[in-house]
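Chemist: Build the 3D model from these lines:
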Amino acid sequence: MSINTQKEAALIQSILNIVSRIVGTHNCALVRASCDTFPTHIVTHKDANSAFTRQLQTISFEQDIPQLSTDVHVHTLSETHSIYLIIRTADGSALTRDMSSSLQELQVIAETTLPPRQVILSNRPDSLLAITKQIELISYQKRKSHFGTILFAVDQLRQINQHYGWDLADKVLNAIARRVQNILPENSVLGNFGGGQFIVVTPPGTSSTNTQSLINALQSLTAECIVLNDHNIGFTFSIGWGLYPHDGSSADELILATTAALTNAQQSGRGHITRSSLHYTEHYRLAQTLEKDLSSATTDEALFLRWMPIIDLATQKIIGQEALLRWNRPQFGEISPTIFIQSAEKNGLIEQLDQWALHEACSVASKWAHPHRVCVNISPTWVGNERLPHIVEKVLNDTGLAPERLQIELSERIPFTPDHVICRELTRLRGLGVRIAIDDFGSGTSSLERLRTYPIDQLKLDRVFVERLYEDDRANATMRCILKMAQMLGFSICAKGVETEKQLSFLDGHGCPEAQGFLFGQPALLS
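Modeler: Okay, here's the model as predicted:
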């Protein structure tokens, strides 16, 4: 068992010395449990023999008092403080009544001299209540103090569940909780939030510097693997933290702030630490209600399209329009498409939004005076569901748009999986007479094999290839190579992000057939 202070270690050895004199053996140990879970480390008498020490190391203290050999006895020293003695008598006999009576007299000593172990609050409501009580306690003080809230998550919990099963994963979480308990300052609170998340509430008066020191101590716990069932299980923590009252004046506000900070830390990768801020909290609050509002966007008439013209560089005329989905969120205004589209893809709403955009774009385009091409973005995340060809066919029938005027565009920023299914679905689309384009080409998972096998009509080059033209020799050479490759493969090319006359001149001079960008106009509503 890890000992927080030398004083505590000396107290335990003093108790074990008394135990040794009562039972007539140095082979004794003291166990201090946390809630209903025994720690895996115990404190043995300093003069206990190596055989007894090794025997204790083989004993599992997982849920209940273990079944020991006949010569090893467990004596409950304090039920309320969960303090137990393990004794191996010299001759293997049972503890006598006098021994047990004398040992019981140590209860008061143990309970009054040893600080109580940290209790693990078992759920979120209990943790909220503990924070509320601490805030109430502080409110009665003349000099208001502060404290920290630290929310941390085990990054590898899902993998541990998958590889070893839930039972062992629970044991890992128990072991982590015990490690955390052993480093917490006195009067701290440790709560289990579920899902591999724990919260630490530091004692009143804990400064920002001391909170950060505790966080560093938490991170140091991950340096040593947890050994269970002969498995060495490594782990890391993502951590979000805040201070009362700076980051929240109530339990709910503090939990919201630290949860937002933890979310940001998790998005940065494993093992990151984030201090809460108003920016993170507002972004998290927005994201929490985003899915609910987004799910009703198609029925609330909150979606609309902006249009980006596509230019034929040979004639300098508009030959098509790209439909760009936009969302006017109630009470928030127009939301960045980067935010709401990523949320829709994550939460399974993107197919619903894509279908709305497809139908609206085709309906609008069917009424144009000129038969320009209409380009609609479809997320690859749902193409593998094998519904897109049927949906496109129905939309074309409903709107009366000629199939050859529709171009379906799939962004390379998102992985195409399963690859063979998407290839088959795109082939079925081509069978309807619809054009296929790979959007943002070169920005994500570009594959030359895909260029060979997919039924592609056009590559829409990501703006990164365009923005450095005439400024970087490699950028110029890369663009020339791509244009030459597309010509040899029979693909049309559309360069995105054209903003200067120099960029336009380079593209036109090297045979790029189409372009779009702010040089030709920003996305706009069409009457």
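Chemist: Every contact and neighbour count from this point should use C-alpha atoms.
Modeler: Will do.
Chemist: Could you report the neighbour count for Asn328?
Modeler: If you count neighbours by other C-alpha atoms under 10 Å, Asn328 ends up with 16.
Chemist: swap in Ser411?
Modeler: So Ser411, with other C-alpha under 10 Å, has 21 neighbours.
Chemist: That one contacts Ile436, correct?
Modeler: No. Using C-alpha atoms under 8 Å, Ser411 makes no contact with Ile436, being 11.2 Å away.
Chemist: tally of neighbours for Thr149?
Modeler: 24.
Chemist: list the contacts for it?
Modeler: For Thr149, the contact set (C-alpha atoms under 8 Å, 6 or more residues apart in numbering) comprises Ile199, Val200, Val201, Thr202, Trp241, Gly242, Leu243, Tyr244, Leu254, Ile255, Thr258.
Chemist: where do the helices sit along the stretch 301-450 of the chain?
Modeler: 337-347, 350-365, 388-399, 419-431, 448-453 (DSSP state H, counting those that start in this stretch).
Chemist: Run through the neighbouring helices and strands of the first one.
Modeler: Applying 3 or more C-alpha pairs under 8 Å, 6 or more residues apart in numbering; DSSP states H and E, we find helix 337-347 packed against helix 278-295, strand 317-329, helix 350-365.
Chemist: One more pass at 6 Å, please.
Modeler: Based on contacts counted as 3 or more C-alpha pairs under 6 Å, 6 or more residues apart in numbering; DSSP states H and E, there is no element that helix 337-347 packs against.
Chemist: what's that helix in contact with?
Modeler: Residues outside helix 337-347 that contact it (C-alpha atoms under 6 Å, 6 or more residues apart in numbering) are Ile350.
Chemist: One more, so I can put them side by side:
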Amino acid sequence: MTGTRPQAEERRPGSPRPTHDVTAAAFDITAALIVVLDRAGRILRFNAACERMTGYREADVTGQVLWPLVLDAPEVARATAVYAAMTPGQPTSRYDNYWLNTQGEQRHIAWATTHLLDADGEIELVVATGVDVTEERRSRLEQQESELRFRALFERSGDGVVLIDPHDPGTPWRIVDCNAAFARMNGYGRHELIGQSIDVLHEDDLMAREGAVQLQWLRDRGEEAHGEGTHRRRDGTVFSIESSSSVITLSGHELVLGIDRDVTERKRTERELRLLNDRLAHDAHHDALTGLPNRLLLLSRLNQERSRALENGTQLAVMFVDLDHFKRVNDSLGHAAGDDLLREVARRLAGVMRPGDTVARVGGDEFVAVLPDLSGAHHAARIARRVRETVLTPIFVGGQAVTIQCSVGISLFPQDAVTAEDLLKRADLAVYEIKKAGKDAVRFFGADMDAAAGARLHMETRLRAAILEESLTLHYQPQVDALSGHLMGLEALARWTDVELGVVSPSEFIPVAEETGLIVPLGAWALDEACRQAAEWNLRVPVAVNVSPSQLMRAEFPETVQATLRRHGLLPQLLKLEVTERLPVRDPVLAAEQLRRLRALGVQLSLDDFGAVQSAVASLMTLPLQEVKLDRGLLAGVTEDPASWQVLRALLALARGLKIPVIVEGVETEAQLAALRSLGFRTVQGYLMGRPERPDEITQRLRNVGHTVSPG
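Modeler: Below you'll find the predicted structure:
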């Protein structure tokens, strides 16, 4: 009780003098604060509610001046002055102030003060009754602060923010307020929108028709509702928005808060990405040169037809077509003529197939056809004869007629094999037998050809021994700056020469390692040896090591990498792990987590064979990558095919947008290098820049060029 001047309630003349006694029970039971002061401000009564609030006992404070007990020093002086200036003859005084308790906590109180007068009409006693309004005041202040914060956010938000009254009977979903961003986004002035129905921005009277349902839906959600839609600007153009809506209470009124964002540009980018992904998906399943299905799509179709044949009890055949002496065409007429010939052969093969057949290009001069719903082996033989006849017809390329022959191997399902891979292998074995016998023939697979399976088992045995004995070697291929030729890195590539098998191509022993699980110890050896060699060279550029999905998915792989780096004293940033996109990953979520753990070590992560499969864009968007290496297949036709040029340009733009460097592998000609330079690619790898070389050859190269490798 302080602050404003107290006002008095007079006794009527002649009325009996009050005794000022208050019934003890009522005085102490009430929750209200009651304090009685004499004219000097001394405490005469201090009820139980006052005791609870302040921590003082009535017996201890009776006779003391009130204000030093419950006010801080500045307020004591002011309260004393106001109290001394009180005059009788005025009604009950009401005001707010605060008291301090014994712990120094400030409590806000709403007071009503009554003056009791003596016989001479002067103030004898002051009775103050108070209610603790601390929590109410705090809530009110918090609401005011919240509304101020809301207003600040409302005005400063970069998104369009609108407040809507869904209860206006005259204007359905009336715009109560909106920020400048909302008005600007919709092409209006702010003053033009306030008071209008939100339907002014819709293409029809949506909220007038469905407003009640929408409001109930928002209430039922009890949280922000997210969605997408369209708005119509003042000039009539329609654009896409992403919207969040919620029901709020502001100054006691139920309103709808909407936060809108113009997502036109994002939608356009998403469409472009979908188109790009569709193109990559098509390219991932089709041969770039001929447009025929590739091996990936072939296997999918073959598995579908195999399942259907099992269900229907029918036969199917796999036909392997290998062009004889195709190399002579390339050597004599050039690669362009050879490409023209392959395109024409592809067109002819597709032309002699039945509507349900599939013909694919699986290698340089190799084609495979899947022939379902056969009546028997003779039916497959008849189609094979048509294939040979159409291929044998002269083809005009390079200004002259070229006659080419082919060898056709056939395997039958289910007689020869039941899996897609085995059917392909056995049709290929049949071609191999034709080649040994002189080419230009049709041959069905025979049981005697199973010797090939034994040879593969023998290779697995020898490879296992080679890994245990560490008799494999690593060769290193440079990755260079496309403009300057400066060395940007080295890729470690496994090589194997066996005492029994001779030189074994990686394309032969790596698949065997993947299929048998030997890729894990092989990969561990390659990682250790590459790090050892890089440390010995004191490389200033990273060494790249290929990592199989089988390695990546092992829980201890990040620890293995860390231990290898420490063992050889190699800085993490000088190791680059290349993860191929061609091989399937069983658990993409776990793979992403493993990559994040590896990146946390400081090693570089590169996505190899990017663009080879349909998931290319998804991989780029979701994996923690620091580099992508474009699949060599994307270079096919880059010097003469505008579509290939556009795909490379789009991929580079996408990678740059995500700030991910790009390497192009498989660069073999000056024309390809020139094309990549003109597109803006920075780093390249391929035979043109240097073939994979032994460590001693790389050592000499590093000494000679000081980490600079010239093209060729």
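Chemist: Superpose the two chains and report the TM-score.
Modeler: Once superposed, the chains reach a TM-score of 0.49 (TM-score structural alignment, normalised by the length of the first structure), with 286 aligned residues with a C-alpha RMSD of 3.5 Å.
Chemist: pretty sure Val189 of the first structure is in contact with Phe198, am I right?
Modeler: No. With contact defined as C-alpha atoms under 6 Å, Val189 of the first structure does not reach Phe198; the gap is 10.3 Å.
Chemist: between those two, who's got more neighbours?
Modeler: A direct count of neighbours by other C-alpha under 10 Å for Val189 of the first structure and Phe198 places Phe198 higher, at 26 against 22.
Chemist: Number of residues surrounding the closest residue to the more buried one other than its chain neighbours?
Modeler: Using C-alpha to C-alpha, 6 or more residues apart in numbering and skipping the chain neighbours, the partner closest in space to Phe198 of the first structure is Asn192 (4.6 Å). Asn192 of the first structure has 20 neighbours, counted by other C-alpha under 10 Å.
Chemist: Checking Asn192 of the first structure next. Helix, strand or coil?
Modeler: When classified by DSSP: H, G, I helix; E, B strand; the rest coil, Asn192 of the first structure comes out as strand.
Chemist: gap between it and Ala486 of the first structure?
Modeler: Separation of Asn192 of the first structure from Ala486 of the first structure (C-alpha to C-alpha, to the nearest Å): 56 Å.
Chemist: Equivalent analysis for Ile15 of the first structure, please.
Modeler: 82 Å.
Chemist: Could you do Trp356 of the first structure as well?
Modeler: In terms of C-alpha to C-alpha, Trp356 of the first structure sits 32 Å off from Ala486 of the first structure.
Chemist: which stretches of the stretch 1-150 of the first structure form strands?
Modeler: Remark: strands assigned in the stretch 1-150 of the first structure by DSSP state E, counting those that start in this stretch are 28-32, 43-44, 72-78, 83-88, 120-121, 147-154.
Chemist: now the stretch 151-300 of the first structure
Modeler: Under DSSP E, counting those that start in this stretch, the stretch 151-300 of the first structure gives strands at 189-194, 197-201, 226-228, 231-233, 237-244, 273-275.
Chemist: of all these, which lies closest to Leu218 of the first structure?
Modeler: Closest to Leu218 of the first structure of the strands of the stretch 151-300 of the first structure is strand 237-244 (C-alpha to C-alpha; 8.2 Å).
Chemist: which helices and strands sit right next to the closest one?
Modeler: strand 147-154, helix 251-267, strand 273-275.
Chemist: winner for burial among those?
Modeler: When those are scored by mean count of other C-alpha atoms under 10 Å, the highest mean neighbour count falls to strand 147-154 (a mean of 26).
Chemist: Spell out the residue ranges of the helices in the stretch 51-200 of the second structure.
Modeler: 58-61, 67-70, 73-84, 134-156, 180-186, 190-193.
Chemist: Most tightly packed of the ones you listed?
Modeler: Most buried among the helices of the stretch 51-200 of the second structure, counting by mean count of other C-alpha under 10 Å: helix 180-186, with a mean of 20.
Chemist: For that one, name the packing helices and strands.
Modeler: By 3+ C-alpha pairs under 6 Å, 6+ apart, helix 180-186 of the second structure packs against strand 160-165.
Chemist: Okay, buried residues for the strand it packs on please.
Modeler: Gly160, Val161, Val162, Leu163, Ile164, Asp165 (16 or more other C-alpha atoms under 10 Å).
Chemist: and the third one, what is it in contact with?
Modeler: Residues in contact with Val162 of the second structure, defined by C-alpha under 6 Å, 6+ apart, are Asp177, Cys178, Leu257, Gly258.
Chemist: Restricted to strands, list those residues.
Modeler: Judged by DSSP state E, the subset of those located in strands is Asp177, Cys178, Leu257, Gly258.
Chemist: Surely the last one touches Ile248?
Modeler: No. Using C-alpha under 6 Å, Gly258 of the second structure is not in contact with Ile248, being 10.2 Å away.
Chemist: Give me the more crowded residue out of those two.
Modeler: Gly258 (21 against 16).
Chemist: Count the neighbours of the nearest residue to the more buried one once chain neighbours are set aside for me.
Modeler: Of all residues not flanking Gly258 of the second structure in the chain, Ser245 sits nearest, at 4.5 Å (C-alpha to C-alpha, 6+ apart). When counting by other C-alpha under 10 Å, one arrives at 19 neighbours for Ser245 of the second structure.
Chemist: for Ser245 of the second structure, helix, strand, or coil?
Modeler: strand.
Chemist: How much space separates it from Glu559 of the second structure?
Modeler: According to C-alpha to C-alpha, Ser245 of the second structure stands 47 Å off from Glu559 of the second structure.
Chemist: now Gly160 of the second structure
Modeler: 48 Å.
Chemist: same check, this time on Ala49 of the second structure
Modeler: 68 Å.
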